[in-house]
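Colleague: output the structure for:
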Amino acid sequence: MTIASAAGAKIYIGTTVPASNETAFAADIYVEIKEIEDLGELGDESEAINFASLGDARVRKLKGARDAGTLVLVVGRDPLDLGQIAAKAAEKTSFEYNFKIVANDAPDADHTSSIYYFRGLVMSARDNYGQQNNVVRTTFNIGINTAIIEVPAEEEA
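Modeller: Below you'll find the model as predicted:
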């Protein structure tokens, strides 16, 4: 199978210990943020640099700085979940934290799932109570400040 469902994906918050490669990220200590409803999107996008040439009246485009975006994580609010508690505490600081996302995309029982690592700031932690028959949710905006390291699904040793 070449595609996978998002169901079963997990996200974890780590420490503020700087990590810049797969080994350093994997060595960190993580706490799962549970009750995920929406894991959002992440990935690099280059800023467009435009130049308009007078000679041929043509706009030329160059790739500028890369931005991995802001991950919008929506969870069912659980005031006792250690991962949500850690993310709310991280929002009160100006420190970058390590994050790990584990997809549920192992092609079969002999393979592991893909893992994504990155560092980011928890920019907000907003509770949404909504209407009468609504599940109370918390939305965490995580500003990603590093390249995203993807460890693809692979055969287990």
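Colleague: use CA for all of it now, contacts and neighbours both
Modeller: Fine.
Colleague: what residue is smack in the middle of the protein?
Modeller: Nearest residue to the geometric centre of the chain (CA atoms, centre = their mean): residue 71, 5.1 Å.
Colleague: next secondary structure after the one helix or strand that residue maps to?
Modeller: For residue 71, the element it lies in under DSSP states H and E is strand 70-76. Sequence order places helix 82-91 as the next helix or strand after strand 70-76, per DSSP H and E.
Colleague: one more to put side by side:
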Amino acid sequence: MAVIKHNTSTLSIGTTASANGLAAFEADTYETIGQLNEIGEISGERNIGSIKDINLGRMIKFEGSYDPGSIDCVFAYDPNDAGQQALIDAHNGGGYNFKYTLTNGEAIYFRAYVPKCAIGTGGDGDDHVMTLNVILARDKGIAVMAPAPEAP
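Modeller: Now for the predicted structure:
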């Protein structure tokens, strides 16, 4: 089993073009968002519903609605970065395509809204930088995974 590190992975923002499969995601154009410092997990989960059955003396659980989840990201703020500017513009509304490229070349595609895009002031002291704190709220099911390109 190969371990994949994330130290040279990139996050890119695409367009608002509807993408429902790998071919559509790959056909979009993407701008790399620079200065990525942290990215949360890319996952979703199903809510669990339950009802108490007094006759049986137990809880009955069932699978509920699917929540595609949200991804928290932190960037070192760079007002001259085209990818960060595209992310700030995306905060004005609409769903966008995103591409997270792993170190081994695999790509994870997903659609998301940008409900939060805030500039952090950096805190106390000279060694802090301003940040761009973003939430990507995924709006569709499971992220689409593209395999790494084959080596020549």
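Colleague: so which residues of structure 1 form helices?
Modeller: 22-27, 82-91 (DSSP state H).
Colleague: most tightly packed of these?
Modeller: Comparing the helices of structure 1 by mean neighbour count (mean count of other CA atoms under 10 Å), helix 82-91 comes out on top with a mean of 19.
Colleague: that one vs structure 2, average offset?
Modeller: Superposed on structure 2, helix 82-91 of structure 1 shows a mean distance of 0.3 Å to its aligned residues (mean CA distance after the TM-score superposition for structure 1).
Colleague: next, the angle strand 70-76 makes with that helix.
Modeller: Angle, helix 82-91 of structure 1 to strand 70-76, by axes from the mean of the first three to the mean of the last three CA atoms, to 10 degrees: 140 degrees.
Colleague: quick one: helix 82-91 of structure 1 aligns where in structure 2?
Modeller: Aligned by TM-score structural alignment, helix 82-91 of structure 1 falls on residues 82-91 of structure 2.
Colleague: can you list contacts of the matching stretch?
Modeller: 12-13, 31-34, 77-79, 96, 113-117 (CA atoms under 8 Å, 6 or more residues apart in numbering).
Colleague: so which of those residues wins on neighbours?
Modeller: Most neighbours among these, by other CA atoms under 10 Å: residue 13, with 25 neighbours.
Colleague: what does stretch 117-131 of structure 1 rub up against?
Modeller: Stretch 117-131 of structure 1 has contacts (CA under 8 Å, 6+ apart) with 19, 22, 25, 77, 87-88, 90-91, 94-101, 135-150.
Colleague: switch to 6 Å and redo it
Modeller: 90-91, 96-100, 136-146, 148-149 (CA atoms under 6 Å, 6 or more residues apart in numbering).
Colleague: still on that earlier bit, any idea how far the strand holding residue 71 of structure 1 is from the chain center?
Modeller: Relative to its chain's centre, strand 70-76 of structure 1 lies at 9 Å (CA atoms, centre = their mean, to the nearest Å).
Colleague: mean deviation, that strand versus structure 2?
Modeller: Comparison of strand 70-76 of structure 1 with structure 2 after fitting gives an average deviation of 0.6 Å (mean CA distance after the TM-score superposition for structure 1).
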